[in-house]
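Sequence first, then the predicted structure, then my questions.
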Amino acid sequence: MTSPTIGVLALQGDVREHLEALTAAGASAVTVRRPEELAAVDGLVLPGGESTTMGKLLRIFDLLDPLRERLAAGMPAYGSCAGMILLASNILDTTPDAVHLNGLDITVRRNAFGRQVDSFETDLDVVRVGGEPMRAVFIRAPWVERVGDGVEVLATVPEGPAAGRVVAVRQGDVLATSFHPEVTGDRRVHALFADMVRERRTSSTPA
């Protein structure tokens, strides 16, 4: 089987780092800025950045409706930090016109851990990635305040003031993390997502 083609939404954030991580995971990684580029990929990564700005850029680049349509049709997606916020069905502490894509039945709180100066790192046990705990980098990160039916919790903060807060989830073919695995060199989250895209493509291919 050929490598899946996975796009990285290239409007803001760690685009290059996600491309490198996906390539290391065996995917054919490409940037996505136009509707026709979105239409050509098997899955999509929504990187970190500033979620309200990214929502505005989705409208400017005529990507908002096509992205919603592809998600509704079952396209696999992975969102890190701001990407998690965009994929949520409900967002707290944001503007009334904030974009949400309804890819995950979750409620997220923006900047839940505090400002940029409150960014931190910790080790997380992440379900489905296997191996040793994962070093997780949180930068003005959200957390998940509510998970709906069918949403699997993959990781929670182990200790400190935010102990127990949900920071990684999966629902069907949609994955999201509050943290930034693309900046640590640990490719396990991207490998998990690449496998999800492969499985989805296989199940969608006529026998």
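Thanks, I have it.

all contacts plus neighbour counts: C-alpha atoms, from now on.
Noted.

Now do the contacts for Gly172.
Gly150, Val151 (CA atoms under 8 Å, 6 or more residues apart in numbering).

Quick check: closest non-adjacent residue to Val32.
Using CA to CA, 6 or more residues apart in numbering and skipping the chain neighbours, the partner closest in space to Val32 is Leu9 (4.9 Å).

That neighbour against Ala29, yeah?
No: Leu9 lies out of contact with Ala29 (CA atoms under 8 Å); the separation is 10.8 Å.

tell me the contacts of the residue sitting nearest the centre point of the chain?
For the chain, Gly79 is the residue whose C-alpha lies nearest the centre (CA atoms, centre = their mean; 1.0 Å). With contact set as CA under 8 Å, 6+ apart, Gly79 has these partners: Val45, Leu46, Pro47, Gly48, Ile85, Leu86, Leu87, Leu175, Ala176, Thr177.

take a look at this one as well, against the first:
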Amino acid sequence: MIMLADRVTDARPDQETIGGIDITVRRNAFGRQVDSFESDLIVAGIGADPLHAVFIRAPWVESAGPEVEVLASVVSEVGAGTIVAVRQGPLLATSFHPELTGDLRIHRMFVEIVRHSR
């Protein structure tokens, strides 16, 4: 998410990004490594069942431009209401680690985005 963000808060002065998604993100917004947590999310576009998400030194989205589709926000006590998954055109970004669970729905969404962007 940090690498695809157009703007990063709390970054080192020499932090470079690829950009492409009209968002401002805050690095380590949920806290340091010891503040890692897990939460169930409802993610637009992958079905009604919650997605179990693992957050490790995770950023969150502080603002999103009009072309950005917000896919998920945290609903638990920790960071309630903060945006944690977005899409803009063919770019998809999450502040959690979908590779750390057995749920492949985010990966399938990514594959479908790639297929349709040809």
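Arrived safely. Values in this document were obtained by computation on a predicted structure and should not be read as measured data.

where does the TM-score land?
Overlay of the two chains. TM-score (TM-score structural alignment, normalised by the length of the second structure): 0.97; 118 aligned residues with a CA RMSD of 0.8 Å.

re the thing from before, do you know how far the residue nearest to the centre of the first structure is from Pro142 of the first structure?
Gly79 of the first structure is 12 Å from Pro142 of the first structure, where distance means CA to CA, to the nearest Å.

What separation do you get for the residue lying closest to Arg87 of the second structure once chain neighbours are set aside and Val84 of the second structure?
Using CA to CA, 6+ apart and skipping the chain neighbours, the partner closest in space to Arg87 of the second structure is Glu69 (5.1 Å). Noted for Glu69 of the second structure: a distance of 11 Å to Val84 of the second structure, by CA to CA.

just Phe96 of the second structure next, same as before
Counting by CA to CA, the gap from Phe96 of the second structure to Val84 of the second structure is 7 Å.

Comparing these two, which shows the higher neighbour count?
The residue with more neighbours, out of Phe96 of the second structure and Val84, is Val84; 26 against 22, by other CA atoms under 10 Å.

Which position in the first structure pairs with that one?
Alignment note: Val84 of the second structure maps to Val167 in the first structure; criterion TM-score structural alignment.

which ones are touching Val54 of the second structure?
Taking CA under 8 Å, 6+ apart, one finds Ser36, Phe37, Glu38, Ser39, Phe96, His97, Pro98, Leu100, Thr101 in contact with Val54 of the second structure.

Could you find the closest non-adjacent residue to the alignment partner in the first structure of it?
Using TM-score structural alignment, the partner of Val54 of the second structure in the first structure is Val137. The shortest distance from Val137 of the first structure to any non-neighbouring residue, by CA to CA, 6+ apart, is to Glu121 (4.6 Å).

ok so that neighbour is a strand residue?
Yes: counting by DSSP: H, G, I helix; E, B strand; the rest coil, Glu121 of the first structure is found in a strand.

ok, how many other residues are close to the residue mapped onto it from the second structure?
In the second structure, the residue matched to Glu121 of the first structure (TM-score structural alignment) is Glu38. Look at Glu38 of the second structure: counted by other CA under 10 Å, it has 13 neighbours.
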